[in-house]
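Peer 1: Pasting a predicted model and its sequence here:
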Amino acid sequence: MSSTQVEIILIASVVALSCSLLGVFLVLKKMAMMSDAITHTILLGIVIGFFITHDFNSPLLIIGAAITGVLTVYLIEMLQRTRLLSEESSIGVVFPLLFSIAIILITRYAGSVHLDTDAVLLGEISFAPFDRMMIFGLDIPKSLFTGIVILGVDALFVLIFFKELKLTSFDPLLAATLGFAPVLLHYALMTLISVTAVGAFNAVGSVLVIAFMIGPPITAFLLTHDLKKLIGISSLFAVFNAVVGYFFAMYFDVSIAGSMALITGLSFGVVFLFSPREGLLSTKVRRKHQKREFAELTVLFHLFNHEASEDEAEEAGVWSIYEHLNWSQAKIQKIIEALESKRLILIDRDVIKLTELGREMSIDYANSIFDR
């Protein structure tokens, strides 16, 4: 593997880590779509900053992007507070408005300069290693240095304000009651998200920023709800998606950014289906097991209820019990076979009887019902 390939993987991994780190709190705040709005509307701040400085390397571009990101959040929440629009509708108004202004400014006044909307949206990470800088005697890509600095700032912010972020994410009212400033922390988070997005623009584009910011956190959320584990698992998925996405792109000779976004979606899909905690298939299997277990307990309780009664032969008969439970004969036959295999019942002259173990389980089930 060449040094250029290693640098591409490092740049993508650093960007993915910084995006997923902040994305965890967006997911917890149920503001995932806010990342889509911010990563597009900050283009307006970049354009205005460029028109003022005429320098793509000016820090004013990042400042302008951060201000536009915060403005986006403020306008969306202002519309939402009127109760006339939902959050989705507010995003649908503010996001196209600010983004379209940026596009018009670019096409009208920046047609002769290298400020391309396609590059901003889609990015081209394969070119990132060729824009280099010297730092402490090392010749490294600018995108890698910028990504490391932003990742460091994001990690430091989360580390310092971890308890406050945790509290404001799960219970902002309690945070305000305890004396925290949830609004201030909220806008600080949105500012960092804006800075992280603009720092990743040159390397990966806004589409991949959205994928990295939301994909790994929602994937991790299907595996755990513990915040520390959530951040750790999200970070692992972020790096995994970046690395595997790169090799996928090399193997099939396709877009690197597109491949990374694809792997992000596929990894979520796999966890969504097979997660032992909340996976679609595992949930269906668990519900099926619970349904079968409930049916078995129902049969045991029915047998216990009619044990030693005058109508036991009719109520607990192998060929008549299904009529009293209003189930199909095929269903009751499967349950009887399962209970027999567990030694909870035995059949005596076509009458189903409880074993001692089955009787104990029936009593426990009855007690649990009455205890409620």
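Peer 2: Here it is on my side, so go on. Numbering: from 1, shown residues only.
Peer 1: Only C-alpha atoms from now on, for both contacts and neighbour counts.
Peer 2: Noted.
Peer 1: tell me the strands in the chain, going along the chain?
Peer 2: Here the chain has its strands, by DSSP state E, at 132-135, 138-141, 345-348, 351-354.
Peer 1: Most tightly packed of those strands?
Peer 2: Per residue and on average, the most neighbours among these fall to strand 351-354, with a mean of 22 (mean count of other CA atoms under 10 Å).
Peer 1: about what we covered before: now the strands of the chain in TSV, with distance to Thr41?
Peer 2: Below are the strands of the chain laid out as TSV (distance: least, CA to CA, whole Å):
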stretch	distance to Thr41
strand 132-135	27
strand 138-141	26
strand 345-348	68
strand 351-354	69
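Peer 1: right, and the ones you listed - which one's nearest Met260?
Peer 2: Closest approach to Met260 among these (CA to CA): strand 138-141, 19.9 Å.
Peer 1: and the closest one, how far from the chain's centre?
Peer 2: 34 Å (CA atoms, centre = their mean, to the nearest Å).
Peer 1: Minimum distance to Phe25: which of the strands of the chain has it?
Peer 2: For those, the distance to Phe25 is smallest for strand 138-141, at 29.1 Å, taking CA to CA.
Peer 1: Quick one: list the elements packing against that closest one.
Peer 2: Contacts defined by 3 or more CA pairs under 8 Å, 6 or more residues apart in numbering; DSSP states H and E place strand 138-141 against strand 132-135.
Peer 1: okay, pairing it with this:
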Amino acid sequence: MTYTAWIIFTAALVGLSCGIMGVFLILKKQAMMADAISHTVLLGIVLTYLITDQLHGGVMLIGGVFAGLLTAFLVQSLHSLNIQHDAGIGIVFTTLFAIGVILIATSVGNVHLDVQHALMGEITFVPFHTITLPLIGSIPAATALLLVVLLIILLFITIFYKEWKITSFDPALAASLGMPVLFLHYLFMSLVSITTVASFDAVGAIMVVAMLITPAASAYLWTDRLFTMFILSGTFGVISAVLGYYLAAWIDTSISGSMAFMTGIVFFISFIFSPIHGLIAKYVRPEKTA
């Protein structure tokens, strides 16, 4: 594959993985947890680097999962103390992200990790850092990590599809049926953390947030069927990644920023033209008579 093809393929994997995970975040009304985790994973990555002096995919995943679970635990703990959920998210993610920024500024030396990289990523460097895999050959390390994470996501969603579906729509019913609601919650947040870390190095926190929330929100406007929503959300993520790259190449600007911008364009089109919940459909649909 060419240099450009690797960038587009890697970004498409980010869009697909985040788009799929974002569906449950939207249905659980926990979209802002994506924003929180996408920032707090920075702390987990920095801490694991300080402990191991390594910055490869496996170490980053461990640090990211730790930070994601810590974020979810602290937000849940604050909520149990009668602090509003959104306020708890704001308190936790700004505090943990600030700690990560301070550690980068004071304790991390000349490594490929800084605040600008954390926010925007640097997807243009992805094709230069390669690994060799059996039967496949040379492949960018970030791309390989995203492929593995995508397979993990699909595996866990297949295994826990029914459980997460019930807990998303009716947690009380899930608890009454004997489902381990808290375990399922933290397992899901672990997957969100893994997805975030895998995407983090290439595209940064801003695009991760955009890809986790906006494609799923767009898909929600088009369908009321969960499986169809998964397909649409992943497709919207891929489309946004591809079109965002060509937009960035056209006007010579940030690739990650352009991809995030395209998720907003897709949502705007969905908001206007969706046949189910779109703005036009609401006006042209005949009102029900008593």
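Peer 2: Yep, that arrived. Here the structure is a predicted model, which is why all the values come from computation and not from measurement.
Peer 1: TM-score for these two?
Peer 2: These two chains, once laid on top of each other, score a TM-score of 0.96 by TM-score structural alignment, normalised by the length of structure 2; 289 aligned residues with a CA RMSD of 1.5 Å.
Peer 1: picking that back up, quick one, which of the strands of structure 1 gets closest to Phe252 of structure 1.
Peer 2: Among the strands of structure 1, the nearest to Phe252 of structure 1 by CA to CA is strand 138-141 (25.5 Å).
Peer 1: what residue is smack in the middle of structure 1?
Peer 2: The structure's structure 1 has its C-alpha centroid closest to Ile218; by CA atoms, centre = their mean the separation is 0.9 Å.
Peer 1: How many neighbouring residues does whatever residue of structure 2 lines up with Val93 of structure 1 have?
Peer 2: Using TM-score structural alignment, the partner of Val93 of structure 1 in structure 2 is Ile91. For Ile91 of structure 2, the number of neighbouring residues by other CA atoms under 10 Å comes to 15.
Peer 1: swap in Thr158 of structure 2?
Peer 2: That count, for Thr158 of structure 2 with other CA under 10 Å as the rule, works out to 10.
Peer 1: Indicate which one of the strands of structure 1 is closest to Gly279 of structure 1.
Peer 2: Across the strands of structure 1, the minimum distance to Gly279 of structure 1, taken as CA to CA, is reached by strand 345-348, at 34.3 Å.
Peer 1: any idea how far the nearest residue to Leu150 of structure 2 once chain neighbours are set aside is from Leu147 of structure 2?
Peer 2: On the basis of CA to CA, 6 or more residues apart in numbering, the spatially nearest residue to Leu150 of structure 2 that is not a chain neighbour turns out to be Ser17, at 5.6 Å. Noted for Ser17 of structure 2: a distance of 9 Å to Leu147 of structure 2, by CA to CA, to the nearest Å.
Peer 1: Which one of the two is surrounded by more residues?
Peer 2: Between Ser17 of structure 2 and Leu147, counting by other CA under 10 Å, Ser17 is the more crowded of the two (30 against 17).
Peer 1: any idea how far the aligned partner of that one in structure 1 lies from Ala200 of structure 1?
Peer 2: Ser17 of structure 2 maps onto Ser18 in structure 1, with residues paired by TM-score structural alignment. Distance from Ser18 of structure 1 to Ala200 of structure 1, counting by CA to CA: 10 Å.
Peer 1: which residues do these two both contact?
Peer 2: Both Ser18 of structure 1 and Ala200 are contacted by Gly147, under the criterion CA atoms under 8 Å, 6 or more residues apart in numbering.
Peer 1: Contacts for stretch 137-151 of structure 1, please.
Peer 2: Looking at stretch 137-151 of structure 1 with CA under 8 Å, 6+ apart, the contacting residues turn out to be 7, 10-11, 14-15, 17-18, 128-134, 195-196, 199-200, 202-203.
Peer 1: Narrow the residues you listed to those that are buried.
Peer 2: When neighbours are counted using 16 or more other CA atoms under 10 Å, the contacts of stretch 137-151 of structure 1 contain these buried positions: 7, 10-11, 14-15, 17-18, 128-129, 195-196, 199-200, 202-203.
Peer 1: Can you tell me which of these comes closest to Ile63 of structure 1?
Peer 2: Looking at these and their distance to Ile63 of structure 1, the nearest is Val195, at 7.9 Å (CA to CA).
Peer 1: mind listing what the residue lying closest to the closest one once chain neighbours are set aside touches?
Peer 2: Distances taken as CA to CA, 6+ apart put Ala66 closest to Val195 of structure 1, at 5.5 Å, once the chain neighbours are dropped. Listed by CA under 8 Å, 6+ apart, the contact set of Ala66 of structure 1 reads 42, 45, 191-192, 194-195.
Peer 1: and the residues you listed, which two are the farthest apart?
Peer 2: Longest distance between any two of the contacts of Ala66 of structure 1 is 14.4 Å, between Gly45 and Leu192; criterion CA to CA.
Peer 1: And these two? Which one has more around it.
Peer 2: For Gly45 of structure 1 versus Leu192, the count of surrounding residues by other CA under 10 Å is larger for Gly45: 24 against 21.
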